[in-house]
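In: fold the following and give me the result.
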Amino acid sequence: MAESCRLSRGRLAVDTAAASVIVARHAVRSLYQELALYPKPGLVSLVDTGSHDDMDASTFVRSLFSLRRYFLDIALAGAQGSKFETLRLLGIDAERRMLAATGGINTHRGAIFSLGMLCAAAGRAGASDLPDRQPERLRATLLDCWGEALAGHRGPAASNGALVRKRHAAPGAREQAAAGFPAIFELALPTLRRTLAAKRGLRCARIDTLFTLMAELSDTNVYHRGGAAGARIVRDTSLRFLARGGTAAPDWEQQAAAAHRRFVAHRLSPGGAADLLAAACFVHALSTEPGPP
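Out: Alright, predicted model coming up:
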């Protein structure tokens, strides 16, 4: 199956390279949009540091700058139909540069993986005979080209995500990727589109999407910080927000701010949901503002 994803030498034309630049810009922009969103329970924003005392918005901005080249490189690698091992090595190098830029603080490790794989899929989809970066095509490309490798991929056994999966049987980013990111394509994107269709704008659409992800996602970041009890707080708080109508409720900002204070009090930070929110913003923007084919 992966054989059909390979391109012959010299196929990477100037227009494909230009399209990969667009993909990389959307990736960086989506991470900034996630950073700038507020109220955002427990998470770092331009307003405050959430549940974190080791990082702030400037830490994330430095991380973003360090990742600009990575998103371009992995989109180009995807356009060339590179094997998963090539993409994995690009991710390892990106993580090294991120940690150098942040003084050893993990700001975007999850996004390097999830958003990086989506950039590769976007690069490949844009380099095909019939360029198409609609969500359905991106997901199919991801699974066709690298699904088998993702299903067999295992990260470091001592990582926080691996320990959480073992202790709580909570699936993480790798399980999401192997299944073609159902949380993005089946959960986040439909929520984003519904709020936009209701004419409540991008900010509200992102808030609704974040709370939907927090309500449904097994977030290894939350389990790592708060265990099963913390995961229940995140899920129950998010479900209550959504049951009140989400951003359709007249007092939604006060309710979101109250959720933020509650998460901070319990030192909870749903970083996995934040990563997938950024990824959903990326996929949506790419499909509505695709740039050159």
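
In: alpha carbons only for contacts and neighbour counts from here, please
Out: Fine.

In: give me the contacts around the helix or strand harbouring residue 151.
Out: Using DSSP states H and E, residue 151 maps to helix 135-152. Contacts to helix 135-152, defined as Cα atoms under 8 Å, 6 or more residues apart in numbering, come from residues 1-5, 81, 83-84, 117-118, 120-122, 124-125, 132, 174-175, 177-181, 185, 283-284, 287.

In: can you give me how far it is from the chain middle?
Out: Centroid displacement of helix 135-152 relative to its chain, using Cα atoms, centre = their mean, to the nearest Å, is 16 Å.

In: how about this one, so we can line them up?
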Amino acid sequence: MIAPAYPMTMPRQRPLTPADIGRAATLALHDELSLAPKPGLVTLTDCGSHTDMDAHTFMRSMFSLRHYFVHIAQAGFEGAGFDVLERSGIAAEARMRHATGGVNTHRGAIFMLGLLCAAAGAALHDEGGALHGDAVRTALRRHWGDALASRSQRVSTLPGGIAARRFGLRSASTEAALAFPVLFDTALPALKAAQRRGLTPPEARLDTLFHIMAVLDDSNLAHRGGLAGLRDAQRMAQDFVDQGGIARPGGMTHAHAIADAFVARRLSPGGAADTLAAACLIARICVAS
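Out: Predicted coordinates for the structure are as follows:
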């Protein structure tokens, strides 16, 4: 059963502010956490493929990050350089680990959603008025594209980065340098299409997760299951999408079966979870197009 979730968008009674953007990022993390069944990922009722974290860990982590997202959105609004964003992210990760007893719950989200909050803040300053997804992506490229391209050339010592380099995958840093193509070209169109088909917000988000899993070079999957684990996960997700996704008769049963298969192999698509949360963020702060 899919858990209840917050509405897809935030009510607009006044102009959007950087504080609104930051709060929307925290809500977007809850959007992702509240979904079930999610293959290998922590939900409100189970730990997926993880033994060191649960929903309580995630909630403590989200609480520790709530000011970070507001702060980095404001920094983007003020035109901060990439070094400022990077220092803010490093400090946020330290707070997250303090809140979780050292567990990495949201490192990827700190990076991805943090950049998107900054870009949304910059777009708000540059464009004014209502935000559009294209404006957020353009602001990311305009303000920090060169810095992100340079960062993507660093040799990562993190497990996901090591796996990406080992298997020749597109890393999270490369996704950022390319202005998040899976988010903007796959996840957001899938989310909008699911809404147009009349799916509830949780159903639309779950359907979108499988679209993301089918195409993303998820380095967390590669770290845990090698290249074979990643490709098997992508094939299972693509098969789910090809058969009609969550809306078809038996769709939920199929999703549960995939979740069980992931847990049996200790696979966890953390990169896909971050991308889904990012799509929820953009949906919350940007007007539909």
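
In: mind checking the TM-score on these two?
Out: The TM-score (TM-score structural alignment, normalised by the length of structure 2) is 0.92; 274 aligned residues with a Cα RMSD of 1.5 Å.

In: structure 2: matching residues for the helix holding residue 151 of structure 1?
Out: Mapping helix 135-152 of structure 1 onto structure 2 (TM-score structural alignment) gives residues 133-150.

In: and the matching stretch, what's buried?
Out: 133, 135-141, 143-145, 148-149 (16 or more other Cα atoms under 10 Å).

In: tell me roughly how far it lies from structure 1 on average.
Out: With mean Cα distance after the TM-score superposition for structure 1, stretch 133-150 of structure 2 departs from structure 1 by a mean of 0.4 Å once superposed.

In: which of the contacts of helix 135-152 of structure 1 are buried, as a ChimeraX select command?
Out: To isolate in ChimeraX the members of these that are buried, counting by 16+ other Cα under 10 Å, one can use:
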select :2,5,81,83,84,117,118,120,121,122,124,125,132,174,175,177,178,179,180,181,185,283,284,287
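
In: and the contacts of helix 135-152 of structure 1, which of them are in helices?
Out: 84, 117-118, 120-122, 124-125, 174-175, 177-178, 283-284, 287 (DSSP state H).

In: in TSV: the buried residues of stretch 133-150 of structure 2, plus distance to residue 157 of structure 2.
Out: Shown next, in TSV, are these (distance: Cα to Cα, whole Å):
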residue	distance to residue 157 of structure 2
133	32
135	33
136	29
137	27
138	29
139	29
140	25
141	25
143	26
144	22
145	22
148	17
149	18
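
In: got the end-to-end distance for stretch 126-146 of structure 1?
Out: End-to-end distance of stretch 126-146 of structure 1 (Cα to Cα, to the nearest Å): 16 Å.

In: got a list of contacts for stretch 29-45 of structure 1?
Out: With Cα under 8 Å, 6+ apart as the criterion, stretch 29-45 of structure 1 contacts 46-47, 49-52, 55-57, 60-61, 64, 203, 206-207, 253, 256-257, 259-264, 267-271, 274-275, 277-279, 281-282.

In: which of those fall within strands?
Out: Judged by DSSP state E, the subset of the contacts of stretch 29-45 of structure 1 located in strands is empty.

In: and the residues you listed, which are buried?
Out: Buried among those by 16+ other Cα under 10 Å: 49-51, 55-57, 60-61, 64, 203, 206-207, 253, 256-257, 259-264, 267-271, 274-275, 277-279, 281-282.

In: quick one: map residue 47 of structure 1 onto structure 2.
Out: Aligned by TM-score structural alignment, residue 47 of structure 1 pairs with residue 45 of structure 2.

In: show me the contacts for that match.
Out: Taking Cα under 8 Å, 6+ apart as the test, what residue 45 of structure 2 contacts is residue 55.

In: what's the local residue count around residue 198 of structure 2?
Out: 11 (other Cα atoms under 10 Å).

In: isn't there a strand covering it?
Out: No. The assignment for residue 198 of structure 2 (DSSP: H, G, I helix; E, B strand; the rest coil) gives coil, which keeps it out of a strand.

In: where do the helices sit along structure 1?
Out: Going by DSSP H, structure 1 shows helices at 14-36, 57-79, 84-102, 109-126, 135-152, 160-168, 173-178, 182, 189-197, 201-216, 220-243, 252-265, 271-288.
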